[in-house]
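S.K.: Structure here, sequence nowhere to be found:
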């Protein structure tokens, strides 16, 4: 694709876009960006299926994993856990615990539970 560097003011499209973005950011606040983000997200969801989101999520995960280390993930995990704890109560945790237990029960057999029981028992003995 040919690069168009000749617009009316003699600047490249990239320069014009950057300058326009900077001007917009000075004249619009957080609400503006949230609103256009929501509109864009809704439009994208109408034109793409679940496979699209799985694919871009996987690509993003691979990209993030290649540029961050274990400490990064521990840090964001702690932040996420604290944020969740600050905004949810005991009932929330009981509900997600029940859902998680049911999902695990549906996808595992008795051997799985024996194995994790042994591991848990051995772990307590070494304390």
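M.R.: Okay, I see it. Keep in mind that this is a model prediction, so the values were computed, not measured.
S.K.: going forward, measure contacts between C-alpha atoms and count neighbours the same way
M.R.: OK.
S.K.: Could you report the separation of the spatially most central residue of the chain from residue 87?
M.R.: Compute the mean C-alpha point of the chain, and by C-alpha atoms, centre = their mean the closest residue is residue 57, 8.0 Å away. Going from residue 57 to residue 87 by C-alpha to C-alpha, to the nearest Å gives 26 Å.
S.K.: ditto for residue 41
M.R.: 25 Å.
S.K.: Pasting the second one now:
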């Protein structure tokens, strides 16, 4: 004998679960796009006698989704500024930002969604990035001390971790194609004089 639960199982299904398997497959194959268009036709297909405002397949809209499209556009056009004006935006500490950036890059690479730059694209992006920051006035202007430090670190990196005072013998026959840390520091401080 069937229990009350078995008798009512079809009645208790709502939304996506109440659709036949072919309809579920069709919607699932569209990914998230199915929920962003053609809502009225879905209501008609199901014989819904609900109003045309019920576009969520049996779910109730809340928050941003419940607002009319003009209000959504207005808020979206402000980007994150609306949340900052209301004081509801999360202010990241520099540590949180570093961690999020680190995870973000790793997550995109693990999921396969990160854009792999060709060396030409990377050069072009780097060139534009530096120019854009300088034109906007947002580029960090290094002090001569910062330039020396960056040059020293750059020299260490290009020489396998051997900087000034390390076990690397600069007078040996090994390559110094990247230049010495002193040369890096001098180049860094000179580049800021030319602006």
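M.R.: In hand now; what should we look at? Computed from a predicted structure; not experimentally measured.
S.K.: Got a TM-score for the pair?
M.R.: The TM-score (TM-score structural alignment, normalised by the length of the first structure) is 0.49; 107 aligned residues with a C-alpha RMSD of 4.5 Å.
S.K.: With neighbour numbers in mind, choose between residue 41 and residue 87 of the first structure.
M.R.: residue 41 (11 against 8; other C-alpha atoms under 10 Å).
S.K.: How about the secondary structure of the more buried one?
M.R.: helix (DSSP: H, G, I helix; E, B strand; the rest coil).
S.K.: Residue 41 of the first structure and residue 73 of the first structure, how far apart?
M.R.: 26 Å.
S.K.: same check, this time on residue 97 of the first structure
M.R.: 23 Å.
S.K.: Okay, the residue nearest to the centre of the first structure and residue 120 of the first structure: tell me how far apart.
M.R.: 33 Å.
S.K.: again with residue 26 of the first structure
M.R.: From residue 26 of the first structure to residue 120 of the first structure the distance is 56 Å (C-alpha to C-alpha).
S.K.: Which of these two has more residues huddled nearby?
M.R.: More crowded of residue 26 of the first structure and residue 120, by other C-alpha under 10 Å: residue 120, with 11 against 8.
S.K.: where's that one, which helix or strand?
M.R.: Assigning secondary structure by DSSP states H and E places residue 120 of the first structure in helix 110-125.
S.K.: Same question for residue 17 of the first structure.
M.R.: Using DSSP H and E, residue 17 of the first structure falls in helix 13-27.
S.K.: again, but for residue 186 of the second structure
M.R.: helix 181-193.
S.K.: How far does the helix holding residue 120 of the first structure sit from its chain's centre?
M.R.: Its chain's average C-alpha position is 32 Å from that of helix 110-125 of the first structure, according to C-alpha atoms, centre = their mean, to the nearest Å.
S.K.: Look up how far residue 125 of the second structure lies from residue 106 of the second structure.
M.R.: For residue 106 of the second structure, the distance to residue 125 of the second structure - C-alpha to C-alpha - is 20 Å.
S.K.: Name the secondary structure element that contains residue 40 of the second structure.
M.R.: Assigned by DSSP H and E, residue 40 of the second structure falls in helix 39-45.
S.K.: just checking, what packs against the helix or strand just after that helix?
M.R.: Downstream of helix 39-45 of the second structure, the next assigned helix or strand under DSSP H and E is helix 69-77. Contacts defined by 3 or more C-alpha pairs under 8 Å, 6 or more residues apart in numbering; DSSP states H and E place helix 69-77 of the second structure against no helix or strand at all.
S.K.: Which SSE is immediately downstream of helix 69-77 of the second structure?
M.R.: Next element after helix 69-77 of the second structure (DSSP H and E): helix 81-86.
S.K.: Neighbours of residue 84 of the second structure, how many?
M.R.: Around residue 84 of the second structure there are 12 residues (other C-alpha under 10 Å).
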